[in-house]
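S.K.: Coordinates only, no sequence provided:
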């Protein structure tokens, strides 16, 4: 039995999160109206994608790389607000006017330019515009050898910092002037690797790792190439399995340690070492030290801010999590990932009004992307199980991905108690497993649930038995995966095998407890509570449900009202009190 303070978390921390909400509001603007209202700093700048005037279209990644490096260099300058790469890339090839872009991004200054690459030479043209005064503050044309590209990138950043009166320390200037490599071909492969990695698919990350190997073959002192390769090895495996195996962990460490030997003060190298601790061991405190170092060197880098926020979320330090996510989103307002994660954090702390505002802003900024609509529906369901409003939003959704559409259709049918539709959706789909960071559900398990809800016990047992065979096979290969252990517990619970259900449930939850990872641990702990409900261990289930409701977690009023899995304890006075407290 877990001893808890029965007051809901939002009641105990209300004042703190009101302050956090105000802070985030100041940082990320006012959402929901289609505009993005904020005070605009005179030291704010967006570097638009440099136009590629080269004869080969495939040289586009080179011009994109120039843009990225100038942004990264400006992020090293204190006192400047520099819009991040993700947001400015949205304006590649745009016909919008400079003033309109500046207004959308919340900046005063715009740097635009072009690059032409041919016969071993480059021509770079850049100009800085004050959009308030409609004045050109700086302009320059560089005609250089291709190998001088690093000097050009550094010079542009330093000139912009001077014009905008940024706080340029000696250390920052030194970092900006450092050449990443003396081999332009090695740098070319490095830029190609980044292009592939941006897509974050398993295939593209594999190609990125290969490109970096070619880069290292040409320059075995290229620290950034080693660091990025080590990071991509970690990222690829973590995205696939939620953890990194010992063999790949060793390989990644070797690459990153080589980078550290060459460039120990480089912020990107140190950040990569932070991810070694993060993805390899879930040692968030150790990772935090490396991320803090990187952020100190590049105070305007949204990626470092976002990574810090992610660590604080895992550590359960929600005020800091929301603060850092808000700061990252403020300088990368077109990033769907940053918006989505900030919105999810507001949902986990049950600040649903803020979560809905950000979902609305995502829809306004990206009306042809499904993410904003999906996040809005999730808010409506979590807050008060408002199925009718969610259905209206779903009908408005554009270009909904198959994965998002399927999950939302299943959620809506469950919350409406429309179990026939729930079954029909699953029977018309061919997905074997529904896999997320926190669960590993066979489609047959969900079909078993559907048939159980309509009273077809024999059919449900048939599907649960099929699901059990599938997950037992997975367990043979993944015995320490908490998702597999908990899924076994859930299936055993449905098959009335109480002893095995509780054993695997406890093992699964203990492999990644809330105390170690507040984000994932809470999701996994919810599954343990469901197992306890399935085997009629109601007192223990309610003890743990009260605990999970008392902290920031996935448990919400809408979840308890809408999910039929809670039906066995729905009439219990303690459950009813939880509903009252969460409403």
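M.R.: Done, it's in. Every value quoted in this text rests on a predicted model; they were computed, and no experiment measured them.
S.K.: make it CA atoms for all contacts and neighbour counts henceforth
M.R.: Noted.
S.K.: Give the buried residues for stretch 447-460.
M.R.: Neighbour counts over stretch 447-460 (16 or more other Cα atoms under 10 Å) mark 447, 448, 449, 450, 451, 452, 453, 459, 460 as buried.
S.K.: Tell me which two in the residues you listed are the farthest apart.
M.R.: The span of the buried residues of stretch 447-460, defined through Cα to Cα, is set by 453 and 459 at 11.1 Å.
S.K.: Which residues outside whichever strand or helix holds residue 465 are in contact with it?
M.R.: Using DSSP states H and E, residue 465 sits within helix 457-477. Identification of contacts with helix 457-477 by Cα atoms under 8 Å, 6 or more residues apart in numbering yields 442-445, 447-452, 481, 484-485, 487-488, 491-492, 494-495.
S.K.: before we move on, what about stretch 400-419?
M.R.: Here stretch 400-419 makes contact (Cα under 8 Å, 6+ apart) with 369-371, 374, 377, 385, 387, 390-391, 421-422, 425, 450-451, 453-454, 562-564.
S.K.: One more to weigh against that first structure:
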């Protein structure tokens, strides 16, 4: 627990299972001893108080057994407790030997599912430091281990978004494994104190609760990279996963020699992955400081590129400037370390949006998938680019593994559902959207993706309703309100649409991007204004314009629309 009140030697999940097993074992043994005493003591001529005394001692021993099981762990190394080593040079201390298990196969449903030991979830490492604010560091350890494992093609590694759902969770490991469809679970803890760090890690065979491997590391803080590398290697060994020489070399590589730069990177990454506009400035500041301290540290360059890309897509910076910065940072990252998958993905998205070089951008994103076969984000961004090129079947083939690797991610699930719908699988896609919106009712991006096939298929009033809900969630964001107005207009409710346009304009034209003003011009049937704002949006690299093509918002049969689309997708065959 973050307040440091739990035993520091083992993470809460492991201690909880030790306690349950020890308590049940004690109860069984105590019942047997009590029964034997009841049978044999009278025959041995024992005094009348002997049997009640034995039974009372057995009952009193039960809570003592539970307390000892919570505080201590019995393994091949003996009875061990969890205190942070005070010595300057700690070494890894094995607590359990690896136990191999046969590999299973993943079925089509939970009832048919057979656990695959090479499918693994790395649960958030518990922060056992005295300062709860150090949780960012324990999350960083979790993230870095995931990054290492994502490179191993022989594994199936659940992504961060889905495992973070179980932070501080009391859900049993077996249930987590079923929900994530994995056979192995890694859990652990991190305790940071001054320039020392203690990391524990346990690899568990989920369906048997058996420990495949466990280890405790007491190290100097700047040795954290070696710890993370060793954990990844030991997992691969325990699960008998093939480890390519290039991947092994990359996992063993020390990414930075500046711990301050590393800690800034970890904090910046946490803010960037929130994808929250209010946290983007802090992420940019921390990542820029990290690369200033260690210019050769590739990871923060890649994350800096990602953060600029998010700022360009979801607000916070003029898109053209943001994508230019994203591309430059990504290029620095891949120049420093050609195996940084995120750098290739960001460069790919930036090249498509900034340069309209879809071929090169798609190849960059494809290379990211090759480098990170278990990286859900890499699969997602490749599918993202393919969807924008209306290559729907290929996009779906990317979204499928992305969702398998990140099953609790509503944005990825909504992209997958939209791709299915655009391929004509409407009933299946609608059921998927119903489940996603029920499970994640406040995620506006889900409604934004649901509106894509709705508009393309002419379901304008449903499109208006989806965007009305999006506006409600986002506090009246003008992009959702403008889309709602367009849906009402095409759905035959023109008076309501025009009234909504007036409300949007009342906020001030300066707050409205060219992409939003294009939508308002379409509602008002101001074709000259629509052409002007489309040209402006293309020049400014407004990303929403790319989606207008997929959504069928613009009349692509019109020569002026086809002419302008040809500047974005040169040489592409624009279907009517």
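M.R.: Looks like it came in fine. Computed from a predicted model, the values in this text were never measured in an experiment.
S.K.: tm score of chain vs chain?
M.R.: Scored against TM-score structural alignment, normalised by the length of the second structure, the superposed chains reach a TM-score of 0.67; 457 aligned residues with a Cα RMSD of 4.3 Å.
S.K.: is it true that residue 163 of the second structure touches residue 125?
M.R.: No. The pair residue 163 of the second structure and residue 125 fails to qualify as a contact (Cα atoms under 8 Å) at a distance of 10.4 Å.
S.K.: Spatially central residue in the first structure, please.
M.R.: The centre of the first structure sits closest to residue 337, judged by Cα atoms, centre = their mean, with a distance of 4.9 Å.
S.K.: Show me what that one aligns to in the second structure.
M.R.: Taking TM-score structural alignment, the alignment pairs residue 337 of the first structure with residue 411 from the second structure.
S.K.: what helix or strand does its match sit in?
M.R.: Assigned by DSSP H and E, residue 411 of the second structure falls in helix 410-422.
S.K.: what's the spacing between that helix and its chain's center?
M.R.: Chain-centre distance of helix 410-422 of the second structure: 17 Å, with Cα atoms, centre = their mean, to the nearest Å.
S.K.: What helices and strands are in contact with it?
M.R.: Counting contacts by 3 or more Cα pairs under 8 Å, 6 or more residues apart in numbering; DSSP states H and E, helix 410-422 of the second structure packs against helix 392-405, helix 426-439, helix 444-456.
S.K.: How about the first one, which residues are buried there?
M.R.: Okay, so that is helix 392-405 of the second structure. 392-393, 395-405.
S.K.: For that helix, which helices and strands make contact with it?
M.R.: Using 3+ Cα pairs under 8 Å, 6+ apart, helix 392-405 of the second structure is in contact with helix 376-388, helix 410-422.
S.K.: Next: the shortest one.
M.R.: Counting contacts by 3+ Cα pairs under 8 Å, 6+ apart, helix 444-456 of the second structure packs against helix 410-422, helix 426-439, helix 460-473, helix 544-551.
S.K.: Could you give the number of residues near the nearest residue to residue 38 of the first structure once chain neighbours are set aside?
M.R.: Of all residues not flanking residue 38 of the first structure in the chain, residue 29 sits nearest, at 5.1 Å (Cα to Cα, 6 or more residues apart in numbering). Neighbours of residue 29 of the first structure under the rule other Cα atoms under 10 Å: 18.
S.K.: wait, what's in contact with residue 29 of the first structure?
M.R.: Counting by Cα under 8 Å, 6+ apart, residue 29 of the first structure touches 36, 37, 38, 330.
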